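Asks: missing the sequence, but the structure's below:
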């Protein structure tokens, strides 16, 4: 099965070496507070869960994270969608630091790729290190590369993501219909649990399901006054449906999933109140590897998530 055009292994190794070097550097490092960061981006807690954010003189940024979301059928230490969540947020911080306009902007993930490193199989679920660098910045677009390391500085995965850079005032004009002064985000962290799938159906080489209507509490911290389903949560539900499909097609519910590679296209935001439907279609199946095309659409058939993924199945251990 042909590899997807994802982040290169050499790029991940380069970022890994920068991160290791940064941990052994003293004087040129700045520690960023949440208050400083929230003045520049409009992603807030609990969706924002970075800790110990540090930046060097070249705007290379690191942070620590802890896995929050249940793995489901994926291999530890962290689900692919959650890894993308933390790395993309850190990447947006990196872009905000480079942005010459030091005002609040929205950094909307538009295109992205993900690649899992294959060096280790068993990871502990301890504190992980996220690293990011901005590779391109203009008035309306930005790109980043980022990697996640374990406690031994070994690569777990990497992403390459491009963002639409949208000033706060422009975002409010574009999406004024979805503004809520006080969204009901609830009191529990929605990222500590998976979203249920409804009306799951299988047909030949495909599967479909409903996520129901997006609720405010699905979007806590994303964004404070414009509750929108984070791309990472949509990715997680699509991958959950992909796992259900693989269990169905193989008739083996004991299989676990390695999300080896993934490409993402997110043309639109899905806002609170919109209904979301998920579809998975098999494009290839060789040995224990599946290539699947997964899409999420909301009200009026609006595309809110489109991923192509290579998943390798392994027996539970």
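Replies: Here it is on my side, so go on. Remember, predicted model here, so these are calculated numbers, not experimental data. Numbering: from 1, shown residues only.
Asks: For the rest of this, base every contact and every neighbour count on C-alpha atoms.
Replies: OK.
Asks: any chance you could map the strands in the stretch 101-250 of the chain?
Replies: Taking DSSP state E, counting those that start in this stretch, the strands of the stretch 101-250 of the chain run over residues 105-116, 128-137, 141-149, 155-167, 198-203, 206-213, 228-229.
Asks: Enumerate every residue touching the closest residue to residue 281 other than its chain neighbours.
Replies: Distances taken as Cα to Cα, 6 or more residues apart in numbering place residue 206 nearest to residue 281, at 4.3 Å, with adjacent residues excluded. Taking Cα atoms under 8 Å, 6 or more residues apart in numbering as the contact definition, residue 206 lies against 245, 279, 280, 281, 282.
Asks: okay if I get those residues as CSV plus neighbour count, secondary structure and distance to residue 190?
Replies: Formatted as CSV, the contacts of residue 206 follow (neighbours: other Cα atoms under 10 Å; DSSP: H, G, I helix; E, B strand; the rest coil; distance: Cα to Cα, whole Å):
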residue, neighbour count, secondary structure, distance to residue 190
245, 24, helix, 25
279, 21, strand, 23
280, 26, strand, 24
281, 19, strand, 28
282, 19, strand, 30
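Asks: just these now: which is nearest residue 76?
Replies: When the contacts of residue 206 are compared for distance to residue 76 (Cα to Cα), residue 245 wins out at 20.4 Å.
Asks: could you measure the closest one against residue 11, distance?
Replies: Taking Cα to Cα, to the nearest Å as the measure, residue 245 falls 32 Å from residue 11.
Asks: Kindly report the same for residue 153.
Replies: For residue 153, the distance to residue 11 equals 15 Å [Cα to Cα].
Asks: Equivalent analysis for residue 309, please.
Replies: For residue 309, the distance to residue 11 (Cα to Cα) stands at 20 Å.
Asks: and the comparison structure, right after this:
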């Protein structure tokens, strides 16, 4: 669905959806698992699932936007849940997202990811902030730069590496270092920003390491649910830090990604089993 893809600002290789089909407010697509993390239970990871389903939801919202010009559909809040923790050996998945709400500034989409047997593996709800291209460029003009050419390379099959990790039972921290433009391919052209899915992957990896310390067990884990809140972009050149606090009352991890300039760029509440 070439025309629908032209209404959003996310491009290949970050946007790798295939076989896109629309019916009323619902958009479906297929995608292949790109990230394989042997420390997690088999199946597309929640972080990668969030990447594809958020893009698919933006297409659903763009489809009902009466203004058929290119916009930025920015995932601002999301809830993703893995329905079961059984290993899934599939590599090809189907996503279905339905646009539930839209106004000039915001959108909402809900849906699920299905395995090859037609069973739901993840459910998702994603809220979007909607910006025109002109408004986005006005807000973020100082971050404009030449687009890094992928030449067939995709960074999204690699596990996000953490540095300077400091693990404690109650509170942990780590750093991603300076964000490189080649980490942001397809997100966005001329304004390289680290995708929220990549930031969330780093936060989940830190929480998982902390969870391993708490449980004192070396086994494959499963990210069962996340609640994500994104307040700000992290553009190439900015230094990104992570923190993770164990929430005993809710048996989850309250994680945060921040820079010197922005203290709450992305917050993630994460449940691990």
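Replies: The structure has been received and is ready for your questions. Here the structure is a predicted model, which means the values were calculated and not measured.
Asks: TM-score of the superposed pair?
Replies: Once superposed, the chains reach a TM-score of 0.95 (TM-score structural alignment, normalised by the length of the second structure), with 273 aligned residues with a Cα RMSD of 1.6 Å.
Asks: Between residue 309 and residue 11 of the first structure, which has more neighbouring residues?
Replies: Remark: of residue 309 of the first structure and residue 11, residue 309 carries more neighbours, 26 against 16, as counted by other Cα atoms under 10 Å.
Asks: any idea what the more buried one aligns with in the second structure?
Replies: If you follow residue 309 of the first structure across to the second structure using TM-score structural alignment, you land on residue 270.
Asks: swap in residue 43 of the first structure?
Replies: Matched by TM-score structural alignment, residue 43 of the first structure corresponds to residue 10 in the second structure.
Asks: Distance check, that match against residue 116 of the second structure.
Replies: Here the distance between residue 10 of the second structure and residue 116 of the second structure works out to 26 Å (Cα to Cα).
Asks: More neighbours: which of the two?
Replies: residue 10 (23 against 13).
Asks: In contact with the residue most central in space within the second structure, which residues?
Replies: Among the residues of the second structure, the one closest to the centroid is residue 197, at 2.2 Å (Cα atoms, centre = their mean). Neighbouring residues of residue 197 of the second structure by Cα under 8 Å, 6+ apart: 47, 48, 50, 51.
Asks: do residue 190 of the first structure as well
Replies: Taking Cα under 8 Å, 6+ apart as the test, what residue 190 of the first structure contacts is 217, 218, 219, 220.
Asks: nearest residue to the counterpart of the first one in the second structure other than its sequence neighbours?
Replies: Read that as residue 217 of the first structure. Aligned against the second structure by TM-score structural alignment, residue 217 of the first structure finds its counterpart in residue 182. Spatial nearest neighbour of residue 182 of the second structure, excluding adjacent residues (Cα to Cα, 6+ apart): residue 148 at 6.1 Å.
Asks: Kindly state which residue of the first structure is aligned to that neighbour.
Replies: Aligned partner of residue 148 of the second structure by TM-score structural alignment: residue 183.
Asks: Just the closest of the contacts of residue 190 of the first structure to residue 159 of the first structure, please.
Replies: In terms of Cα to Cα, no member of the contacts of residue 190 of the first structure lies closer to residue 159 of the first structure than residue 219, at 22.4 Å.
Asks: For the first structure, which segments count as helices?
Replies: Using DSSP state H, the helices of the first structure run over 9-23, 34-38, 80-98, 168-174, 231-250.
Asks: With respect to burial, which of these scores highest?
Replies: Mean neighbour count (mean count of other Cα atoms under 10 Å) peaks for helix 80-98 among the helices of the first structure, with a mean of 25.
Asks: Onto which residues of the second structure does it map?
Replies: Aligned using TM-score structural alignment, helix 80-98 of the first structure spans residues 46-64 in the second structure.
Asks: got it, and stretch 262-277 of the first structure?
Replies: The alignment of stretch 262-277 of the first structure onto the second structure (TM-score structural alignment) covers residues 226-241.
Asks: Give me the residues contacting the matching stretch.
Replies: With contact meaning Cα under 8 Å, 6+ apart, stretch 226-241 of the second structure is reached by 75-81, 143, 173-181, 184, 191-194, 196, 257-260, 262, 264-271.
Asks: so how far does it reach from one end to the other?
Replies: Terminal residues of stretch 226-241 of the second structure are spaced 19 Å apart (Cα to Cα).
Asks: So for that stretch, what gets flagged as buried?
Replies: Residues 226-230, 233-236, 238-241 are the ones in stretch 226-241 of the second structure that count as buried (16 or more other Cα atoms under 10 Å).
Asks: who touches residue 264 of the second structure in this structure?
Replies: Residues in contact with residue 264 of the second structure (Cα under 8 Å, 6+ apart) are 230, 231, 232, 256, 257, 258.
Asks: 10 Å instead?
Replies: Contact partners of residue 264 of the second structure, counting by Cα atoms under 10 Å, 6 or more residues apart in numbering, are 229, 230, 231, 232, 256, 257, 258.
Asks: now do residue 210 of the second structure
Replies: 166-173, 204, 216, 244-246, 253 are the contacts of residue 210 of the second structure under Cα under 10 Å, 6+ apart.
Asks: picking that back up, any idea how far the match of residue 309 of the first structure lies from residue 197 of the second structure?
Replies: Residue 270 of the second structure is 14 Å from residue 197 of the second structure, by Cα to Cα.
Asks: any shared contact partners between those two?
Replies: Common neighbours of residue 270 of the second structure and residue 197, counting by Cα under 10 Å, 6+ apart, are 203, 228.
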